[in-house]
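J.: One predicted model, sequence on top.
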Amino acid sequence: MADNLEDEWWETDNRVQNNKIEENSSDEGEQKNTGEVSNKRSAEEEGEDQGNRTKKKQKRKRKKITTELKEKGKSSRASPTDVIDLLSKHFEGKLSPVELDEIKLDPDSDFYVSSESDHTPSSYLRTILPKWKKLVKSSGDLKPGSPLVLIITSSAIRAVQLNRDITDFKTEECKCAKLFAKHFKIEEQQKYLSKNVCHIGLGTPNRICSLIKNGSLHLDSVKSVVLDWNWRDKKFKRMADIIDLRIDLMVLLQTFIIPHIHANKCKIGIL
């Protein structure tokens, strides 16, 4: 008895052959796609490697502060133009033209001569304030919390050092208010400033700004603002090189110091 087959034998052979051709085509397509993916991944990896190499080169090209100091020379000192340029750069795009005009400083009329490399803190203060002793003696009507000189420095440690360095400038009658955060709570400083006459205010931008804002420190009698600009810490950074400190200094200058300079006979000294 014959088998009951649905298709003729030649039709079956053709279908088998066609299936084999389709399978081969599918395998070739998969291999092609796999190859394309591999090539794409290789290109991406190569791009990442090249990007990493570029970053490393940029890091190598970035100069250290010590290298820059050697190139410029250790005697390189800041000038009024450096302060003015930093103000312009910091507030560029943040303030309107009118607001920028309000914080403009004149390098001749708004600044004392800058300190030289052979100046000590005391000798520089004597240079810009030659009549300091008379000024202290004639300040009998000075109000509490209203210093004659405001010295702005980068840290509490540096402020303590400066306070010692200007001992021979201060005279016996002169009192110095310590306006920095280390070991001093702001409430203690508020209490001191409300009861005591101080001829010199010495501190950091952030704390000075806070004390002016809460009404404890007054700029009415300030004749000179001295920026401890050239001093460098253990990492060779100046106050203008430390981001947070620079921001605090810019806010202090914009909000309080520059308006006071424009309204009064007050100048900036660069130590």
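T.: Yep, that arrived.
J.: Only C-alpha atoms from now on, for both contacts and neighbour counts.
T.: OK.
J.: Report the buried residues of stretch 171-189.
T.: For stretch 171-189, a neighbour-count test (16 or more other CA atoms under 10 Å) marks C174, K175, C176, A177, K178, L179, F180, A181, I186, Q189 as buried.
J.: Of the residues you listed, which belong to strands?
T.: C176, A177, K178, L179 (DSSP state E).
J.: Find the residue closest to the first one in space, skipping its chain neighbours.
T.: The one in question is C176. I200 (4.6 Å; CA to CA, 6 or more residues apart in numbering).
J.: which residues touch that neighbour?
T.: P147, L148, V149, L150, I151, C174, K175, C176, A177 (CA atoms under 8 Å, 6 or more residues apart in numbering).
J.: Same question for P205.
T.: Contacts of P205 (CA under 8 Å, 6+ apart): I152, T153, S154, L245, D248, L249, L252.
J.: mind checking how far the first one is from R246?
T.: Which is I152. 12 Å (CA to CA, to the nearest Å).
J.: Neighbour count: these two, which is higher?
T.: I152 (24 against 19; other CA atoms under 10 Å).
J.: For the stretch 101-250 of the chain, which segments count as helices?
T.: Taking DSSP state H, counting those that start in this stretch, the helices of the stretch 101-250 of the chain run over residues 121-128, 132-137, 156-165, 167-170, 186-195, 205-213, 243-252.
J.: Indicate which one of those helices is closest to E99.
T.: helix 243-252 (13.2 Å; CA to CA).
J.: Against which helices or strands is that closest one packed?
T.: helix 205-213 (3 or more CA pairs under 8 Å, 6 or more residues apart in numbering; DSSP states H and E).
J.: Give me the angle between the helix it packs on and helix 186-195.
T.: Helix 205-213 runs at 50 degrees relative to helix 186-195, counting by axes from the mean of the first three to the mean of the last three CA atoms, to 10 degrees.
J.: take the one below as the second:
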Amino acid sequence: MALHRGDDLDDDFMPDETVALSEDEGFGSLIGDQDDIGKLLSADEEEDAESSTERTKTFLEKKRKRREKEKERKAKESSQRIGEPPLRGVASPTMISEYLSTMQAKSFSKMSALELQDRQIPETSIMDTTTWTGSRKLDTLVVFIVQAVPSLHTRLMQKTKSFGAPTLLFLTGAALRAADVTRTLKNKTLQGEKGAGVAKLFAKHCKLEDHTSYLKKTKIGSAVGTPGRVGKLLCNSGEDVNALSVSALTHIVLDMSYHDAKQRCLLDIPETRDEVFKMVLGAPQVMERLKAGKIHIVLF
């Protein structure tokens, strides 16, 4: 058999048209495939760019939401600090009792849970003032007492029998505020014709012995003062004992609606808080009447 090599083809050999066409199509197809690959790569790059943009938008949106939540949290903390519920008394006696217990524990940080429980203010001794829907400001104090604490209003209109024995004890955090509250409580709507006067009990411009002398010879229906001065008058010893008597006391109002320059209320200030729980509410004669249900706490 004769073997044929490429050189054995005739010099005038011409490829078949079908074969030639097949070869051209193969080359053109290759070029087309390259174009398609390029298009696919471009599409992928565009998709990657779009995906990157979406991821950036998602990240920024999550960051914005985190900032908003943090802002809301700080606003909530600030609101609670300056006297939102339960500080303004718009919560139930149960919630207020829990709040007072928490504040009391800060003042008696070295006491055991059992010791604290013995000093805890009974929930039954906390007035429920949730029926009051108005604001708790000085200009609404009179109406607040008349409508939300009618039992106190009734007693304030009655004649006082003993010297230095108020029915109402109003505790506030500043001398200037005490003076303003005193003027408000002198309202005839509260006192009527028989009601007694209102005592101002704070250290500014008045010595302790002057207050003691005043209380021993004056019949008062209400006493307004700072916890420090009121506490000293309750805890006096010797001949000055019981200068400020609790024999007729039925209500103690904690002024939670007043705030100092740092937006702190009565129980936010460590020194004032200690005076409230150690010297006033913690005074043996006061605690005894609180546990017996003879004195009620009101948050204003």
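T.: Right, received. Where do you want to start? What you are looking at is a predicted structure, and each value in this text was computed from that prediction instead of being measured.
J.: Of the helices of the stretch 101-250 of structure 1, give the one that comes closest to E22 of structure 1.
T.: If we rank the helices of the stretch 101-250 of structure 1 by CA to CA, the stretch that ends up nearest is helix 243-252, at 66.9 Å.
J.: what comes up buried for the very next helix or strand once past the closest one?
T.: Note on helix 243-252 of structure 1: by DSSP states H and E, the next helix or strand toward the C-terminus is helix 258-263. By 16+ other CA under 10 Å, the buried positions in helix 258-263 of structure 1 come out as I258, H260, I261.
J.: Okay, the residue mapped onto E102 of structure 1 from structure 2 and C235 of structure 2: tell me how far apart.
T.: E102 of structure 1 maps onto D118 in structure 2, with residues paired by TM-score structural alignment. For D118 of structure 2, the distance to C235 of structure 2 equals 20 Å [CA to CA].
J.: again with H205 of structure 2
T.: In terms of CA to CA, H205 of structure 2 sits 21 Å off from C235 of structure 2.
J.: And L40 of structure 2, by the same measure?
T.: Applying CA to CA to L40 of structure 2 and C235 of structure 2 gives a distance of 90 Å.
J.: again, but for Q104 of structure 2
T.: Counting by CA to CA - Q104 of structure 2 and C235 of structure 2 are separated by 19 Å.
J.: neighbour-wise, which of the two wins?
T.: More crowded of Q104 of structure 2 and C235, by other CA under 10 Å: Q104, with 23 against 18.
J.: how about that one, what does it touch?
T.: Q120, R273, F277.
J.: Would you mind measuring from the last one to K204 of structure 2?
T.: Going from F277 of structure 2 to K204 of structure 2 by CA to CA gives 22 Å.
J.: can you list contacts of stretch 170-187 of structure 1?
T.: By CA under 8 Å, 6+ apart, the list of residues contacting stretch 170-187 of structure 1 reads 133, 136-137, 155-156, 159, 163, 189, 193, 197-204, 207-208, 211.
J.: For the residue nearest the centre of structure 2, give me its contacts.
T.: Nearest to the geometric centre of structure 2 sits Q80, at 0.8 Å (CA atoms, centre = their mean). By CA under 8 Å, 6+ apart, the contact list for Q80 of structure 2 reads L87.
J.: I'd guess it is in a strand, am I close?
T.: No: under DSSP: H, G, I helix; E, B strand; the rest coil, Q80 of structure 2 sits outside any strand and is assigned helix.
J.: aligned partner of the residue nearest to C176 of structure 1 in structure 2?
T.: Using TM-score structural alignment, the partner of I200 of structure 1 in structure 2 is S222.
J.: likewise D27 of structure 1?
T.: Using TM-score structural alignment, D27 of structure 1 pairs with nothing in structure 2.
J.: What is the neighbour count of D27 of structure 1?
T.: D27 of structure 1, neighbours per other CA under 10 Å, totals 12.
J.: tell me what the helix or strand where it lies is packed against?
T.: Applying DSSP H and E as the criterion places D27 of structure 1 in helix 9-61. Using 3+ CA pairs under 8 Å, 6+ apart, no helix or strand is in contact with helix 9-61 of structure 1.
J.: And the helices of the stretch 101-250 of structure 1: which comes nearest K237 of structure 1?
T.: helix 243-252 (10.5 Å).
J.: what separates the closest one from the chain centre, distance-wise?
T.: In terms of CA atoms, centre = their mean, to the nearest Å, the centre of helix 243-252 of structure 1 is found 6 Å from the chain centre.
J.: Thanks again, I'm all set now.
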